[in-house]
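# what's the 3D shape of this:
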Amino acid sequence: MNWLRAEPPSSRTQAHVIFLHQSFLHFIRNRAGVVASLLVMTMIGASIAAPLLVSLDPEAQNLSQRLAYPSTSHWLGTDELGRDVLSRLLYGGRITFTILATVGIFACTTGLLVGALAGYIGGLLDAILMRATDVIMSFPRLALVLALVSVMNPGIEAAIIAISVTTWPIYARMARADARAVRRTDYIAAVRLLGAGPGRVVLRHVVPMCISNIVIRFSLDAGGIILTVATLGFVGVGVQPPVPEWGTMVSASRGALLQQWWVPIAPGIAICLASAGFNQLGEALRDLLDPTQR
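This is a model prediction of the structure:
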């Protein structure tokens, strides 16, 4: 334990380990953040392990068992076509979290690179890139997502593209602000004096300085992205039946809310828990990664 408290650390490896240890101790003090992280990891883990947790095919229909009450055979009952709700819930989580992860990769990477380049280089490139972000951000996000999906063939790919296109400008704006703040610092000037070109400076020194804020913002946006995916499925332009997806499940069973309440309630609760979990996790990461919050 003394090695983790050494001041100053004797090596770069020791410094990294000490930082990670202190960050972990700081994070576990946030009880809400710990609960949220456990909730999110449990939901993602259950979705990944869906084939091991349930044996019923989420798309298999059995009209003789339609709208069956929860029982030992069907823990959350069956839907209007006799499909097991628990199986569809777990496999639907796979679809939702896959879309969330893919959107995060595309939107965060694009926004990070565009914003870092615009903020560091400035001038005409900055003006062109930022006007492009202004055009996209001038439209209501959900309305633009619905318009883009309607132009394309509804499905998982269309949902990913539409949500990514409307999300990356937010991260570009954040990365640009961070890049403009660090481009005149002494260590950037030292790197340039050593002969590093703009590309190397941006990728090796500016981009790493922007990552923490991007991670925080995406964690906070993840709940909204999950709601957007569910909304697309609910209105029929997102993931298409019979593929299980939480919004589609709510839409298909909304007429049974008063009589067979367990059918739409289960995916509705999953949407709420996932959104709330990611929102609280984002708050905890902001407290952890943002030094102004310490």
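# going forward, measure contacts between C-alpha atoms and count neighbours the same way
Fine.
# could you measure the closest residue to residue 74 other than its chain neighbours against residue 240, distance?
Counting by C-alpha to C-alpha, 6 or more residues apart in numbering, residue 84 is the residue found nearest to residue 74 once chain neighbours are left out, at 6.1 Å. Distance check for residue 84 against residue 240: by C-alpha to C-alpha, to the nearest Å, it reads 18 Å.
# Could you also give me the structure for this second sequence? I'd like to compare it with the first:
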Amino acid sequence: MSVFLLRRFATFVLTLVAASVLVFAVLELLPGSAAEVVLGETATPEAVAALETRLGLDRPPLQRYADWAGGLLQGRTATSIAYDTPTAELIAERLRVSLPLAALAMAMTLVLALAAGLYAASRHGRAGDLGVMLATQIGIAVPSFWLAMLLILLFAVQLQWVGAGGFPGWTEDEGGGLGAGLKALLLPALALAAVQAAILARVTRSAVLDVMREDFVRTARAKGLSRRQALLRHVLRNAAIPVLTVAGLQFANLLTGTIVVENVFVLPGLGRLVFQAVANRDLVVVRDVVLLLAALVVAVNFVVDLLYAVVDPRLRHA
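Model (predicted):
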């Protein structure tokens, strides 16, 4: 088990290093200068050169990469060009919205997908199965941003149960509270979860049906277990590997793919921060956020690998 963990951790570190090099190199290839964006088109070449020197943009790329990577290893981050604030503070503030949003959307995805997938598999070939497959096909076809606008029209404009956008904060001092914060994230999470739940439900149904055809399931049924008992005791755990794989990818996608939905609901999350940083050509913020998202994706995959070993003991012994 220790060798398994060491290998996975080494893969995690190497992937993160490769991601940092790729992120830095891609941003270096972008045309234009952040100093020109900050000072405007009327700035003189001398003023642009002076600001580039102050921001460290005149140094060689390798030196700037070494300074950036070394600062991150020491817990230091650069200062945002547009906000004049350390990127760590900006990112930490926005993560207070994006992480709960992704977690809530993933919880909805798991509940809806597992319930629908198990229901469809237990009624294979019957009306219930066909109904679930039709619903999931529609869910896959509907874009998240379009569903988000429909949810706003229904629940915010027509029924007026929730606000159309914005985030009140997690504390009463910020003008909100835990209940108000969760209420503000409910519709965005549902818009994100709908497509993911449709995909995961189909994967769950397929995995459960494959396991139900195995000999050990027929043996369990022959010993007197009902279809429901065999499904919950034997089938579900053996079908968990493909479900975990897709669920891990989906959670990573929810962490990195909330830009459009956050802008629809005007949520001050990471997606909106990246959108504003790109518009301001604040590449310091873009670079740190993209690397953080890459680290989160790799970390999620690392956790999924560990869950594989928990679900399937053969992987630990191998």
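# Got a TM-score for the two of them?
The TM-score (TM-score structural alignment, normalised by the length of the first structure) is 0.63; 232 aligned residues with a C-alpha RMSD of 3.8 Å.
# rewinding a little: could you check how far the residue nearest to residue 74 of the first structure is from residue 23 of the first structure?
Using C-alpha to C-alpha, which is the criterion applied here, residue 84 of the first structure is 42 Å from residue 23 of the first structure.
# which of the two has more neighbours?
Using other C-alpha atoms under 10 Å, the more surrounded residue of residue 84 of the first structure and residue 23 is residue 84, with 30 against 13.
# is it true that that one touches residue 77?
Yes: using C-alpha atoms under 8 Å, residue 84 of the first structure is in contact with residue 77, at 6.3 Å.
# SS state for residue 81 of the first structure?
Classification of residue 81 of the first structure into helix, strand or coil gives coil, according to DSSP: H, G, I helix; E, B strand; the rest coil.
# Dead centre of the first structure: give me the residue that sits there.
For the first structure, the residue sitting closest to the mean C-alpha position, by C-alpha atoms, centre = their mean, is residue 222 at 3.6 Å.
# Help me confirm that that one is found in a helix?
Yes: counting by three-state DSSP, one finds residue 222 of the first structure located in a helix.
# Find the nearest non-adjacent residue to the aligned partner of it in the second structure, please.
For residue 222 of the first structure, the aligned position in the second structure is occupied by residue 251, per TM-score structural alignment. Residue nearest to residue 251 of the second structure in three dimensions, not counting chain neighbours: residue 106, with 6.2 Å by C-alpha to C-alpha, 6+ apart.
# how about the nearest residue to residue 126 of the first structure, chain neighbours excluded?
Distances taken as C-alpha to C-alpha, 6+ apart place residue 118 nearest to residue 126 of the first structure, at 4.2 Å, with adjacent residues excluded.
# repeat for residue 268 of the second structure
Taking C-alpha to C-alpha, 6+ apart, and ignoring the residues beside it in sequence, residue 268 of the second structure has residue 94 as its nearest neighbour in space, at 6.0 Å.
# Past the host helix or strand of the one you found, which element shows up next along the chain?
Assessed by DSSP states H and E, residue 94 of the second structure sits inside helix 87-122. Following the chain from helix 87-122 of the second structure toward its C-terminal end, the next helix or strand by DSSP H and E is helix 127-141.
# Against which helices or strands is the host helix or strand of residue 280 of the first structure packed?
Assessed by DSSP H and E, residue 280 of the first structure sits inside helix 262-289. With contacts defined as 3 or more C-alpha pairs under 8 Å, 6 or more residues apart in numbering; DSSP states H and E, the secondary structure elements packing on helix 262-289 of the first structure are helix 12-28, helix 31-48, helix 85-121, helix 207-235, helix 246-253.
# got those helices as TSV, with distance to residue 157 of the first structure columns?
TSV is the format used below for those (distance: least, C-alpha to C-alpha, whole Å):
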stretch	distance to residue 157 of the first structure
helix 12-28	36
helix 31-48	20
helix 85-121	9
helix 207-235	12
helix 246-253	16
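# Against residue 65 of the second structure, how distant is residue 7 of the second structure?
On the measure of C-alpha to C-alpha, residue 7 of the second structure and residue 65 of the second structure end up 27 Å apart.
# more crowded one of these two?
The neighbour comparison of residue 7 of the second structure against residue 65 (other C-alpha under 10 Å) goes to residue 65, with 15 against 11.
# Just tell me what the more buried one corresponds to in the first structure.
In the first structure, no residue is paired with residue 65 of the second structure according to TM-score structural alignment.
# From residue 27 of the second structure, how far off is residue 65 of the second structure?
For residue 65 of the second structure, the distance to residue 27 of the second structure - C-alpha to C-alpha - is 11 Å.
# Against residue 164 of the first structure, how distant is the nearest residue to residue 150 of the first structure once chain neighbours are set aside?
Spatial nearest neighbour of residue 150 of the first structure, chain neighbours left out: residue 237 (6.8 Å); criterion: C-alpha to C-alpha, 6+ apart. Separation of residue 237 of the first structure from residue 164 of the first structure (C-alpha to C-alpha): 16 Å.
# counterpart of the residue nearest to residue 150 of the first structure in the second structure?
For residue 237 of the first structure, the aligned position in the second structure is occupied by residue 264, per TM-score structural alignment.
# wait, doesn't its match sit right on residue 148?
Yes: contact criterion C-alpha under 8 Å: residue 264 of the second structure and residue 148 qualify, at 7.2 Å.
# who's more crowded, those two?
For residue 264 of the second structure against residue 148, the residue with the higher neighbour count under other C-alpha under 10 Å is residue 148, and the figures read 22 against 19.
# nearest spatial neighbour of residue 77 of the first structure, skipping sequence neighbours?
Skipping the residues right next to it in sequence, residue 77 of the first structure comes nearest to residue 70 by C-alpha to C-alpha, 6+ apart, at 3.9 Å.
# how close does that neighbour sit to residue 239 of the first structure?
As judged by C-alpha to C-alpha, residue 70 of the first structure and residue 239 of the first structure stand 26 Å apart.
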